[in-house]
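> Sharing a model prediction with you, sequence too.
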Amino acid sequence: MSAPPILLIEDTPSLQLVYDAIIRGAGHAVICADTADAGLTGFKTHKPRVVVLDLMLPDRDGLELMRECLALNPDARFVVITANGSINRAVEAMRGGAYEFLVKPFDEGRFLAAIDNALRDHVRPPEETPEVLNDFRGFIGSSDTMQDVYRRIQSVSRSMATVFITGESGTGKEVCAQAVHDSSTRAGKPFVPLNCGAIPSDLLESEVFGHLRGSFTGAIADKIGAAAAADGGTLFLDEICEMDLNLQTKLLRFLQTSTIQPVGATRARKINVRIICATNRNPLEEVRRGRFREDLYYRLQVVPIHLPPLRERGEDVIAIARDAVRKFAAEEGRRFTGLAPEVEALFRTLPWPGNVRQVINVMRNVVVLNDGPLVTQTMLPLEILHHHEAMTNNAGPVGLPPEKPVVSLDGLMGRTMAEIERMVIEETIARHGGSVPKAARVLDLSPSTIYRKREAWMKDAAE
């Protein structure tokens, strides 16, 4: 049996002709419709696997038509088309069941890739009761909240849609981005991560889009930016809310046109990358405060993935701690085999403000300084034991910071201002679970400033 035709619903005659020619040129049969009613009739008659749908139709709303068709056949894959000014409509379509969306104008390669991916995704075995995973592409844990995350990653990985990852610091946002990439058809292509908060704002454009030699002071050679390095693969923009507003405008243009123009270049060129971004802030709050462009937010927030904090993941903290002990013991040549029961009981009660990163750091500390065979309470770092003691003595609600202590200058007297600055910065980072962005907000500094200072301190220590 021949495959069902692709249903193309587009009311502009010239565009319908172009799309029809491209699809037929790729070897697919096509049925065309120029109204919602004709599209619905074609959907019922030909039962297409893939529908290419323009959201702006003369007789009915395209989203309404898509919902009606999906009610008839939930397995159909819809590739929706929208204009630049209707990104929020495309986002609504994705949340309503669309497989992919394209923003006009788009190139032929992107158009055919969306259709081919939709066709490949359509034919897959029926789902039985979802398998409970104990680990998934770098994640450890079998809690219900993480099962939802695993399934969402598997689902979105088949699409080319932009993914927006949110979650507290230390929850594994880069692990999530890598998992989306590794589960996708781009797995064999580059995965390029870029921390927007770790790069000075005046250099970030060059890091993203590249530059030509001589384009600015210090540009002694051509540089390929992260976007070009990720061509064919995935570009991961971490701490996206730290990006300068001027660069946000250029990023929006890049997302709309799929073209980059290195600093100093006179011509733009096309590239093919998938964007995944992440933040530990509330992006909508950043939009309300004017620190993040609203149109960029809606262009990026196509498929959101929220990573839950560790305190909401139940027994996962035990699985993560056991896994970390096993790995670090093998690395360090120690005899650890697991956790003592009282340590497991303690770990279940702690709020873990630094999330998975904090647990891993605690386990590394224990393994490096001790030799096992079980992790006991006496081996734990003092801050963990102090927190447990404060909770036991009802010092305050779990997860809330303690009341501000009386400030003492005893430990600062006799030190230089440079030493005091380093002590304050490092202590603030430690009190916020190792998160530089959180410490930066408390200290009213740019995260890039803290990263530069820490790099300078490391160089001084090495010398």
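Structure's in. What do you need? Residues are numbered from 1 along each chain as shown.

> Please make it C-alpha for all contacts and neighbour counts, starting now.
Will do.

> Wait, Gln301 touches Val91, no?
Yes - using C-alpha atoms under 8 Å as the test, Gln301 is close enough to Val91 to be in contact (7.3 Å).

> got another, please set it beside the one above:
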Amino acid sequence: MNMGGRILVCDDDAAIRTVVREALRRAGHQVETAASASDLRRAIRSFRPQVLLTDVILPDGNGLDLVPELLADNPHMPIIVLSAQNTFTTAMRATEQGAFDYLPKPFDLAELVQAVDDALARGAATGVEDDTRAGEDLPLIGRSPPMQEVYRTVARVVSNDLTVLVLGESGTGKELVARAVHDFGPRRSAPFVAVNMAAIPRELIESELFGHERGAFTGAAQRTAGRFEQAQGGTLFLDEIGDMPMEAQTRLLRVLQSGEFSPVGGARAIRADVRIIAATHQELPRLIADGQFREDLYYRLNVVPIRLPPLRERGADVGDLARHFLDRAAADGLPRKHLDPGALARLEQHVWPGNVRELENLMRRLAALTRDAVIGSTLIEQQLGIQSPQPLLQDAVGAGLDDVIEQHLARHFASYGSALPPDGLYDRVLAEIERPLLRQTLAAVRGNQLKAARLLGINRNTLRKKLTDLGVGPTVRRSE
């Protein structure tokens, strides 16, 4: 049962003060408000709040800059930072200054009340060394609600060594999240070592990860340190963990359980002083069901999951990202370019099957190859290969498709007479429809899988998996 607490709310917006005050009072708390940094200091002395909620931009100061000072005098008072400057920088600065939590504006009142209850239950803020990185070119860009969740999770895990599993489609920036966790954590001065499981031959993965002793196998002329040893004291990023072969999964699990590893061909155990961050674009529960991924390893890795949203779910961030990539291209020596409103609107309408990576590549290409300083919508459409709607695949998805499917199902059921067909009918019929659709799509784009994925509205890796699962062979590109 909530017994209530003393809550101080500081914001220069009277409407926000009123709304938050009433929501917290209805939740059973005593609430006082302040409109400035000077009012805030006076209220802390007189009201002695158990939790403080403060905006960042105040008439006479910066709420983030106040956090260390306030915590020094009130070490058991959790501080929740509220900010309309909802960027990665703000979330990280709030955490680094010692704030208990960070809520971007506009916030959900129920979430705010829950954050206050959590702060009261904790009873004290988590102090973090003040090492602000204002002005740095930070790796994560965007103000959309899905990215705010990413920022908040990253801010909560940087100060500990919990294992993180980053989930998201190819091109969403999973390695950037891993680097952010490392660069803002206590291991930042030690190595960040990344290894892509999908890029290593399966017979070499164990040697790559754990190293090998001289003579361990043919060609091992000298001792070689593996990625675990190279990352000692720092962070080991295991990208595309879903592609790790089963035998290597077993050995990785043993390392995570024991905290030690041995090089291939070696007997001595080496302590694994690394933080593990794994990432994948695959659905690991499905791989587990198919017997391709160890369930116990999944639970060892999935301590703190961070889901990176695809770019199509964060359309509000496209403009910020595009401008950021153009600025970075100019910093690299390419001509400075700008987007006109029509170009920006066209970018925001695009589905982005290649996600942030595709957008970045497009911006660099435009910066390098276009003559005009201002980029318009026509140029965007040309570069993305967008054409006017065509009756492409009309034979496959035309008006008569429903009748064809119904006739096929009627024959299917009739073939069983009075008995029902075996279970799994949905998957079997879906596979029968998908096979010709994939074949026709590949034929229409002359075997170009990237174009086929874009046309179908699915990720390229998803298309490849479907082609494999359904036994649809590669389509050879025909000459023009």
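Great, that's in hand. Since the model is a prediction, treat every value here as computed from it, not as a measurement.

> Check the burial of Thr349 of structure 1 by counting its neighbours.
Using other C-alpha atoms under 10 Å, Thr349 of structure 1 is surrounded by 14 other residues.

> Tell me how far it lies from Thr45 of structure 1.
59 Å (C-alpha to C-alpha, to the nearest Å).

> likewise Phe111 of structure 1?
Look at Phe111 of structure 1 and Thr45 of structure 1: by C-alpha to C-alpha, they are 25 Å apart.

> which of those two has more neighbours?
Neighbour tally, Phe111 of structure 1 and Thr45, criterion other C-alpha under 10 Å: the higher count belongs to Phe111, 18 against 9.

> quick one, what contacts Leu40 of structure 1?
65, 69 (C-alpha atoms under 8 Å, 6 or more residues apart in numbering).

> who does the strand or helix carrying Thr89 of structure 2 touch, helix- and strand-wise?
For Thr89 of structure 2, the host element (DSSP states H and E) is helix 88-96. Packing contacts for helix 88-96 of structure 2, counted by 3 or more C-alpha pairs under 8 Å, 6 or more residues apart in numbering; DSSP states H and E, involve strand 101-104, helix 145-157.

> Which part of structure 1 matches the first one?
So the one you mean is strand 101-104 of structure 2. When structure 1 is aligned by TM-score structural alignment, strand 101-104 of structure 2 has no counterpart there.

> so how far is that strand from its chain's centroid?
18 Å (C-alpha atoms, centre = their mean, to the nearest Å).

> So which elements touch that strand?
Against strand 101-104 of structure 2 (3+ C-alpha pairs under 8 Å, 6+ apart) you get strand 79-83, helix 88-96, helix 145-157.

> Return the distance of stretch 113-126 of structure 2 from the chain's centre.
Using C-alpha atoms, centre = their mean, the offset of stretch 113-126 of structure 2 from its chain centre is 26 Å.

> Please read the previous query as pertaining to stretch 452-459 of structure 1.
On C-alpha atoms, centre = their mean, the centre of stretch 452-459 of structure 1 falls 28 Å from the chain's centre.

> thought His212 of structure 2 was touching Ala267?
No - His212 of structure 2 is beyond contact range of Ala267, at 10.6 Å (criterion: C-alpha under 8 Å).

> Looking only at neighbour counts, state which of these two leads.
Higher neighbour count among His212 of structure 2 and Ala267: His212, with 22 against 10, using other C-alpha under 10 Å.

> what does that one align to in structure 1?
Counting by TM-score structural alignment, His212 of structure 2 lines up with His211 in structure 1.

> returning to that earlier point: tell me which of the helices and strands packed on helix 88-96 of structure 2 sits most buried.
Mean neighbours per residue, mean count of other C-alpha atoms under 10 Å, is largest over the helices and strands packed on helix 88-96 of structure 2 for strand 101-104, with a mean of 24.

> Please state the offset of the one helix or strand Asn117 of structure 1 maps to from the chain centre?
According to DSSP H and E, Asn117 of structure 1 maps onto helix 108-122. Relative to the chain's own centre, helix 108-122 of structure 1 is displaced by 23 Å; criterion: C-alpha atoms, centre = their mean.

> Quick check: buried residues in it?
Buried residues in helix 108-122 of structure 1, counted by 16 or more other C-alpha atoms under 10 Å: 111, 114-115, 117-118, 121.

> Turn those residues into a markdown table, including distance to Ile384 of structure 1.
Shown next, in a markdown table, are the buried residues of helix 108-122 of structure 1 (distance: C-alpha to C-alpha, whole Å):
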| residue | distance to Ile384 of structure 1 |
| --- | --- |
| Phe111 | 53 |
| Ala114 | 50 |
| Ile115 | 53 |
| Asn117 | 48 |
| Ala118 | 49 |
| Asp121 | 47 |
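
> quick one: which of these is nearest to Leu17 of structure 1?
Proximity of the buried residues of helix 108-122 of structure 1 to Leu17 of structure 1 (C-alpha to C-alpha) peaks at Phe111, which lies at 14.2 Å.

> list the contacts for that closest one?
Counting by C-alpha under 8 Å, 6+ apart, Phe111 of structure 1 touches Leu102.

> which residue in structure 2 lines up with it?
So, by TM-score structural alignment, Phe111 of structure 1 is left unmatched.

> Now do Phe111 of structure 1 against Val79 of structure 1, distance only.
Counting by C-alpha to C-alpha, the gap from Phe111 of structure 1 to Val79 of structure 1 is 9 Å.

> Which neighbours do those two have in common?
Joint contacts of Phe111 of structure 1 and Val79 (C-alpha under 8 Å, 6+ apart) are Leu102.

> which SS state does Val31 of structure 2 fall under?
Counting by DSSP: H, G, I helix; E, B strand; the rest coil, the backbone at Val31 of structure 2 sits in strand.

> and it, how many neighbours does it have?
Neighbour number of Val31 of structure 2 under other C-alpha under 10 Å is 21.

> Aligned to it, what sits in structure 1?
In structure 1, no residue is paired with Val31 of structure 2 according to TM-score structural alignment.
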